[in-house]
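Asker: Pasting the sequence and the predicted coordinates here, then a few questions.
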Amino acid sequence: MSEKYVQARSTDGRKDLRYPAAPEPLAVPVYDNHAHLEITDGVEPLTLKEQLDRAAEVGIAGVVQASGDIESSRWAVDAAASDSRVLAAVAIHPNDAPAYASEGRLDEAIAVIDELAAHPRTRAIGETGLDYFRTDEPGRPEQHESFEAHIALAKKHGIAMQIHDRDAHDDVLETLRRVGAPERTVFHCFSGDEQMARIAGDAGYYLSFAGNVTFKNAQNLRDALAVTPRDRILVETDAPFLTPAPLRGRPNAPYLVPITVRFMAAELGMDVDELSTQLAVNTLAVYGEFSD
């Protein structure tokens, strides 16, 4: 595949930019439900193949490559077409929607996502949703317009949807109720609390937990995990972001998923192999087989 579209993550303010040592492998393979492998990080950037090979060595069988703009969406499809360990999710990120709209290109961008969603290796629309943390009131109508358009695309193509929800819980849930959620709706990097997890679980949505569930100040996420139906739990890295404790601040990558899985298993009082089996079943129920 082409490596020409690669972004570098800013390393300002971080002290240790080396990739951590690999954790103990999982006995039962799982999948990284959401990563951004087009973004290089640290002092030893890894190629896509290097990322996937490292992940495979510790029991990570595949990665869903998420997107946020036209370029990264094309990269995701290219990556998924080049390696059977990758599936693509394509979308315009909610924080990018206002910028496309200001240029008069939002409709055009969504049309490109529509085309990319038809690729057989594209298994999700994502990440889409609402972000009230980085986008102020003037840009929010465009976020809502984009979110609803992406919901329609997920339904049109019969694929899953990955939601980015930051400081916008009520409006995200209201939009899904009003327009109707896709059959397989995933809250990527779930950031709500126990009450929201109960609402999402009752609605049949999937909740994907990232490395921040291990952070000391994230009791709300652990409370949410505890009440999430077991058949609705997913795990992700959001790499290169949200490296799990005690490695917070260092580069994140799919091969670090076992740290989060073991932490989640301990929180749930489950055997690691039992949770891994459930996570794998859940992932394949959402996205289908990686080898297809």
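Answerer: Great, that's in hand.

Asker: make it CA atoms for all contacts and neighbour counts henceforth
Answerer: Fine.

Asker: At which residues are the helices of the stretch 151-292 of the chain located?
Answerer: 169-179, 194-202, 219-227, 257-268, 272-287 (DSSP state H, counting those that start in this stretch).

Asker: just checking, what packs against the last one?
Answerer: Contacting helix 272-287 under the criterion 3 or more Cα pairs under 8 Å, 6 or more residues apart in numbering; DSSP states H and E are the following elements: strand 30-35, strand 233-235, helix 257-268.

Asker: Return the distance of the longest one from the chain's centre.
Answerer: A distance of 17 Å separates the C-alpha centroid of helix 257-268 from that of its chain, computed with Cα atoms, centre = their mean, to the nearest Å.

Asker: ok, residues contacting that helix?
Answerer: Residues from elsewhere that reach helix 257-268 (Cα atoms under 8 Å, 6 or more residues apart in numbering): 23-26, 32, 58-60, 210-211, 213-214, 222, 225-226, 235-237, 244, 271-272, 275-276.

Asker: Comparison target below:
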Amino acid sequence: MPDDPSTYVRHREKGSRDVTYPASPEPLPGPMYDNHCHLEIQDGPSTGSGGRGMTVEDQLARAAEVGIVGVVQAGGDIDSSRWSAQAAASHPRVLAAVAIHPNEAPAYAEAGRLEEAIGVIDELAAQPRVRAVGETGLDFFRTGAEGLPAQFESFEAHIGLAKKHGIAMQIHDRDAHDAVLETLRRVGAPDRTVFHCFSGDEQMARIAADCGYWLSFAGNITFKNAQNLRDALAVTPRERILVETDAPFLTPAPHRGRPNAPYLVPVTLRFMAAELGMDLAELCAQVAANTLEVYGSFDS
């Protein structure tokens, strides 16, 4: 399994952040899954072995201690998607999602390689432990107008791949809510469509749920300025709720800015249970069942 930090695709910039990992939260009352993470991105303190932070084995072991029994490892370009597929093939607690991220699509297109890149994703998506195409979608925040045609071309191609292979799709949607929803209506969404790190509001949550999409909430739902996400959670049918870390990003309060990891899912899930006025064990059972419905068993 690719668990040597020196083989990781990227390292997260340290800057002035506190890069120590938070203490482990209290274990959950039942098994749970991290529906979206990026374990190929190293974060955390220097390890002295050429990288930073925890190895994949460290990540999975620490997650298991608090009840996180599986993760969906998501790619965003050719290299990280290949890495994700290899990780899933090497470990029974990992499934993979593979894609060209919308912010990467313009660069591939400019280099004349977008069709080739999508072809690689097509090949990876055929592997048995690759259970989603993602993260794909639209991002109007980081990509200017000149890059949008490539984003739309890539997104529509990825929708086709998810349908071709009969697997789920994880959507990256940043400042592009209407365009994402319109594209899904026009092209036709895969049967299992997930809004990774849902960033919309109550109205969008209602629309997405009515369309049969799943909404995945990350640690930013705990942020003070994220009332829109809490409003969205409140109206999302329980059978459409997923939870994720997007690790190493979006660490939940009170640890915002520090390295994130799958073992911190319980922090976000406890916050969500409190917001919903639900028993934590009940929410655990529901979200775990939702995850398995979307991605299938981790045991096969």
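Answerer: Arrived safely, thanks for sending. Because the structure is predicted, anything quoted here is derived from the model rather than measured.

Asker: that older thread, any idea which of the helices of the stretch 151-292 of the first structure gets closest to residue 67 of the first structure?
Answerer: Each of the helices of the stretch 151-292 of the first structure was scored for nearness to residue 67 of the first structure using Cα to Cα, and the closest is helix 272-287 (15.5 Å).

Asker: Residue 21 of the second structure touches residue 259, doesn't it?
Answerer: Yes. Counting by Cα atoms under 8 Å, residue 21 of the second structure sits close enough to residue 259 to count as a contact (5.7 Å).

Asker: out of those two, which sits in the more crowded spot?
Answerer: Relative neighbour count places residue 259 above the other of residue 21 of the second structure and residue 259, with 26 against 17, counting by other Cα atoms under 10 Å.

Asker: whereabouts in the second structure does stretch 244-259 of the first structure align?
Answerer: The counterpart of stretch 244-259 of the first structure in the second structure, using TM-score structural alignment, spans residues 252-267.

Asker: Quote the end-to-end distance of that stretch.
Answerer: Its start and end residues considered, stretch 252-267 of the second structure measures 7 Å (Cα to Cα, to the nearest Å).

Asker: Quick check: the gap between the residue most central in space within the first structure and residue 108 of the first structure.
Answerer: Computing the C-alpha centroid of the first structure and ranking residues by Cα atoms, centre = their mean puts residue 34 first, at 2.9 Å. In this structure, residue 34 of the first structure and residue 108 of the first structure are separated by 25 Å, where distance is defined by Cα to Cα.

Asker: and if you look at residue 224 of the first structure?
Answerer: Applying Cα to Cα, one obtains 38 Å for the distance of residue 224 of the first structure from residue 108 of the first structure.

Asker: Neighbour count: these two, which is higher?
Answerer: Neighbour totals were compared for residue 224 of the first structure and residue 108, and residue 224 leads with 21 against 13 (other Cα under 10 Å).

Asker: and the helices and strands packed on helix 272-287 of the first structure as a markdown table, adding distance to residue 179 of the first structure?
Answerer: Shown next, in a markdown table, are these (distance: least, Cα to Cα, whole Å):
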| stretch | distance to residue 179 of the first structure |
| --- | --- |
| strand 30-35 | 25 |
| strand 233-235 | 24 |
| helix 257-268 | 33 |
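
Asker: I'd assumed residue 97 of the second structure was in a strand, is it?
Answerer: Yes. Under DSSP: H, G, I helix; E, B strand; the rest coil, residue 97 of the second structure sits within a strand.

Asker: so it makes contact with residue 83?
Answerer: No. With the criterion set as Cα under 8 Å, residue 97 of the second structure and residue 83 do not qualify as a contacting pair; they are 10.4 Å apart.

Asker: For residue 123 of the second structure, the count of nearby residues, please.
Answerer: Other residues near residue 123 of the second structure come to 11 when the count uses other Cα under 10 Å.

Asker: Please, where are all the strands along the stretch 1-150 of the first structure?
Answerer: For the stretch 1-150 of the first structure, the strands defined by DSSP state E, counting those that start in this stretch cover 7-8, 30-35, 39-40, 60-65, 86-90, 122-131.

Asker: tell me, stretch 216-231 of the first structure lands on which residues of the second structure?
Answerer: Using TM-score structural alignment, the residues of the second structure aligned to stretch 216-231 of the first structure are 224-239.

Asker: buried residues in the matching stretch?
Answerer: Using 16 or more other Cα atoms under 10 Å as the test for burial, stretch 224-239 of the second structure gives 228-234, 236, 238-239.

Asker: Contact partners for residue 55 of the first structure?
Answerer: Shown here is residue 55 of the first structure, whose contacts under the criterion Cα under 8 Å, 6+ apart are 61-62, 254-256.

Asker: That one -> the second structure?
Answerer: Applying TM-score structural alignment, one finds that residue 55 of the first structure aligns to residue 63 in the second structure.

Asker: returning to what we had before: just say which of the strands of the stretch 1-150 of the first structure is most tucked in.
Answerer: Using mean count of other Cα atoms under 10 Å, the stretch among the strands of the stretch 1-150 of the first structure with the largest mean neighbour count is strand 86-90, at a mean of 31.
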